[in-house]
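Visitor: I would like to see how this sequence folds:
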Amino acid sequence: MFFATLKLLRESPLRILWGGHESVLIFFILSGYVLSLTYLKGKQQKYPQYIIKRLCRLYIPFVVAVIIAIILNKMFYTGSGSFASLSGWINNHWAEFQWNSFINHFLFIGNYDTHAFNGPIWSLVHEMRISIVFPLLMYIVMRYGLRLNVTIAFVLSFIGFGLSKLTGSSNIDFFITLHYASLFIFGALLAKYTDDVVQYYKTLANSARILLFVTSVLLLTYPYWLLPNLGIIHIRVINDWVSATGAIILISLALSDETFVRYLMSKPLLFLGKISYSFYLYHFIIILALLHALYGVIPVWTICVFSIMATFLVASVMYWLVELPGIKSGRLLTNSSKQKIPVSADAGSAKVG
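Guide: Now for the predicted structure:
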């Protein structure tokens, strides 16, 4: 009965509460939104300054997290398939330490097995690649209108996805990066047309606003509740675009609805926003370390509770010890330490799944 109920929840719109991939799509759109703001305000920096700050923001915390992941792997890894009652997905994470994997991780933008040490970092590989060329994407967004930019986004997405299928795709395939770059474009477009979005929202009745919210949740979770076993309507690129549409609507509501804004500006959520990048970097390696150390000793649900508590603690500490010094290093290296820039405006840019 319990597992039947769990399966029902997994294949329902409630999947939004823990949908990792959908959260990453939101993150990519938010990254495009946040990175575009300086350009739209006419305050963009020269490219060397931009890329140095971006590297310090993303790469320094990433390197520290990978080192910690390797240390925990060496300390606690008990072998592949250690968790008999758990899924193959969780059993396939972590592997014996290999130097070539170690080196590839530190190259950061290469093509390697992220499952070896810290699976969720696959999204950071795309984030860094797209960050390198984002000024070019932003030039296109600012130079051309909505229709052409949307066309370019879809063309990039389908070309990237098509080439990845032809060449043999992986979760950090170079061609898949083209697909995700389209989401950055949509985030930048959302920033460009924020005033129009907010003005339109103000014209809507409360019933229409509620309907929009429900629609956003349904679209975000589309791959799970709408005939999930019917492959023809669940090609990856289609799933991503339907979910991304839901994400765009949800972010638009967050920008427009006063109640939504007050909720997001509450102190607990602001704090979570600050530590979100570190939370993303460490949550999975903490789960794996505790599973390898405690599986079969205490119940799995207890390990999950401990993992959540430990992740909040570790993320808070690493934000102060690693993220903030990284941000300050970027300012120092670009001679902009005197500029008062909100340190939490780009939580890498907002990690969740």
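
Visitor: rest of the way, CA atoms for contacts and neighbours
Guide: Will do.

Visitor: show me what contacts Ile70?
Guide: Contact analysis of Ile70 by Cα atoms under 8 Å, 6 or more residues apart in numbering lists Phe97, Phe117.

Visitor: where's it relative to Val63, distance?
Guide: Counting by Cα to Cα, to the nearest Å, the gap from Ile70 to Val63 is 11 Å.

Visitor: what's in contact with stretch 119-130?
Guide: The contact list for stretch 119-130 (Cα under 8 Å, 6+ apart) reads 24, 28, 55, 58, 93, 108-110, 114, 171-172, 177, 180-181, 280-281, 284, 353.

Visitor: just confirm Met318 is within a helix.
Guide: Yes - Met318: assigned to a helix according to DSSP: H, G, I helix; E, B strand; the rest coil.

Visitor: quick one on the thing from earlier: of the contacts of stretch 119-130, which belong to helices?
Guide: Counted as lying in helices by DSSP state H, out of those, are Val24, Phe28, Leu55, Leu58, Thr177, Tyr180, Ala181, Tyr280, Leu281, Phe284.

Visitor: and Pro342, what helix or strand is that in?
Guide: Using DSSP states H and E, Pro342 is not contained in any helix or strand.

Visitor: quick check: it vs Ile308, distance?
Guide: Separation of Pro342 from Ile308 (Cα to Cα): 27 Å.

Visitor: relative to Leu14, how far out is the closest residue to Val198 other than its chain neighbours?
Guide: In this structure, Val198 finds its nearest non-sequential neighbour in Ser256, 4.9 Å apart by Cα to Cα, 6 or more residues apart in numbering. Counting by Cα to Cα, the gap from Ser256 to Leu14 is 23 Å.

Visitor: one more to line up against the first:
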Amino acid sequence: MRAQRYAALDGLRGFAAVVVVVFHAGMAAPVLAGDVGIEEGHWSWWAAETPLHLFWAGPQAVYLFFVLSGFVLTLPFLRRPRPSWLGYYPRRLVRLYLPVWASLAVAVGLYFLFPRESRPGASWWINAHDMPLTRDGLQHDLSLLEWTTMLNSPLWSLQWEVYFSLLLPVYVLLAALSRRVRFLAPVLALALLGLTALGESTLTAWLVYLPMFGLGTLLAAHREEVGRLLRGMRTWAWGLLLVVALLLVETSWLPSPVAPMIATPLSVAGAALVVCAFLYSPGAVRVGEFRVSQWIGRRSFSLYLVHEPVLVSLAVVLATTNPAVILGIGLPLAVLASAVFYRLVEAPAHRFSGQVGRAFGGGGRSRAVTPPAAAAPVAVAPAGAPVPVAPVAVAPAVAPVAVGRPED
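Guide: Here you go, the predicted structure:
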């Protein structure tokens, strides 16, 4: 039976990638980067202290990426026949690393074409790109295992994607167990949010980010129950749920600022609700399946990887701190660059990763990790640096599932 495809999640991924681009354009402005205070009534106040902040909520968009990754990567291992773990690991690592390495080549080229030099009046974020290009820094950027540099700063989030990908069997096991033990799923969800809160309070990055993927795995394991709960909702109820989700996603503009140890778990919970909306809300699904949504969604990983060197180069060449200018010129350039990158790098890497996975997996199926009762057939901070402010991929029980690109 052909796998069911939830194309709206591709569109959602594309929206999140565009939000990250807008965020980085905003970071070129000292007032939005936090270099100077924001005066009430100033345009920056409207951008930062009202719900308009949702349009450039970059960190929260990365949380959404993490929840989506947890959902998508877990699904194939919760159905029979399960993919081979021997094929999964090389396929996944090739899928991640080849585009990352190519994006670093692009970043190095732009680094030399448009030298990054600190200048008075520029934001700290733009000036932070005035850094020497060293072998040690490049090795860390290429490996994604410890810390990353400002050469292509969104790569910080790919570090956590790699760690999650390596730890996927643990997540799958917990998700499968949550289907066997009554009420374990909500307990695990609260525990994961609690770990994120603990990570924020102790400044422990892995505790902040790795639990976010876990919410996606739980949603994958319980998508049928969630679907039964949400599918019959009326339009007004979906509207209310989306308002609540967005309020949770972005708390920085609320009258009383919320501490990170509370705000971040709330944002992750809101991101999970947004994913639910794009799974089950007819209106959200239609928006996610618009042709333009699908086009940008398929290229969202490429856009995420190449946009930042483009925007920084533009800010350096124009010597401007005006985010409207950088966004107005930079967004079309970044989208064009992502289209070229997708055609020349990401799509071929995707095909090659599948070939590598088949070569190692041999078409075999895993017989471990998921307890039999749970396997009923079913359809982007670098160490030593401040916590990053920017990044950077449910069906009837009788059908296999494909959600967007399986390797994302």
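
Visitor: TM-score for the pair, please.
Guide: Laid over one another, the chains give 0.84 as their TM-score (TM-score structural alignment, normalised by the length of structure 1), with 331 aligned residues with a Cα RMSD of 2.9 Å.

Visitor: ok so, going back, ok, so of the ones in helices among the contacts of stretch 119-130 of structure 1, who is nearest Leu333 of structure 1?
Guide: Nearest to Leu333 of structure 1 among these: Leu55, at 11.2 Å, using Cα to Cα.

Visitor: determine which two of the ones in helices among the contacts of stretch 119-130 of structure 1 are furthest apart.
Guide: Ala181 and Phe284 (24.9 Å).

Visitor: between those two, which one's more packed in?
Guide: Per other Cα atoms under 10 Å, whichever of Ala181 of structure 1 and Phe284 has more neighbours is Ala181, with 27 against 22.

Visitor: tell me how far the most centrally placed residue in structure 2 lies from Ala107 of structure 2.
Guide: In structure 2, the centroid-proximal residue (Cα atoms, centre = their mean) is Phe65; its distance is 2.1 Å. Distance of Phe65 of structure 2 to Ala107 of structure 2, given as Cα to Cα: 22 Å.

Visitor: doesn't Leu166 of structure 1 fall inside a helix?
Guide: Yes - using three-state DSSP, the assignment for Leu166 of structure 1 is a helix.

Visitor: from Lys192 of structure 1, how far off is it?
Guide: Applying Cα to Cα, the value for Leu166 of structure 1 to Lys192 of structure 1 is 35 Å.

Visitor: just Phe186 of structure 1 next, same as before
Guide: In this view, Phe186 of structure 1 and Lys192 of structure 1 are 10 Å apart by Cα to Cα.

Visitor: okay, these two: which has more neighbours?
Guide: Per other Cα under 10 Å, whichever of Phe186 of structure 1 and Lys192 has more neighbours is Phe186, with 24 against 20.

Visitor: that one corresponds to which position in structure 2?
Guide: Matched across to structure 2, Phe186 of structure 1 falls on Leu215, judged by TM-score structural alignment.

Visitor: helix, strand, or coil at its match?
Guide: Judged by three-state DSSP, the three-state class of Leu215 of structure 2 is helix.

Visitor: what residues are up against it?
Guide: Val67, Gly70, Phe71, Ala189, Leu192, Ala272.

Visitor: a markdown table please, covering the residues you listed and showing neighbour count and distance to Glu161 of structure 2.
Guide: Putting the contacts of Leu215 of structure 2 into a markdown table (neighbours: other Cα atoms under 10 Å; distance: Cα to Cα, whole Å) gives the following:
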| residue | neighbour count | distance to Glu161 of structure 2 |
| --- | --- | --- |
| Val67 | 26 | 11 |
| Gly70 | 30 | 9 |
| Phe71 | 26 | 13 |
| Ala189 | 19 | 19 |
| Leu192 | 22 | 17 |
| Ala272 | 23 | 17 |
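
Visitor: in helices, which of the residues you listed fall?
Guide: Residues of these located in helices (DSSP H): Val67, Gly70, Phe71, Ala189, Leu192, Ala272.

Visitor: so how far is Val268 of structure 2 from the residue nearest to the fifth one when sequence neighbours are not counted?
Guide: Going back to what we said before, that points to Leu192 of structure 2. Nearest-residue entry for Leu192 of structure 2: Pro211, 5.1 Å, with adjacent residues in sequence omitted and distances by Cα to Cα, 6+ apart. Here Pro211 of structure 2 is placed at a distance of 10 Å from Val268 of structure 2 (Cα to Cα).
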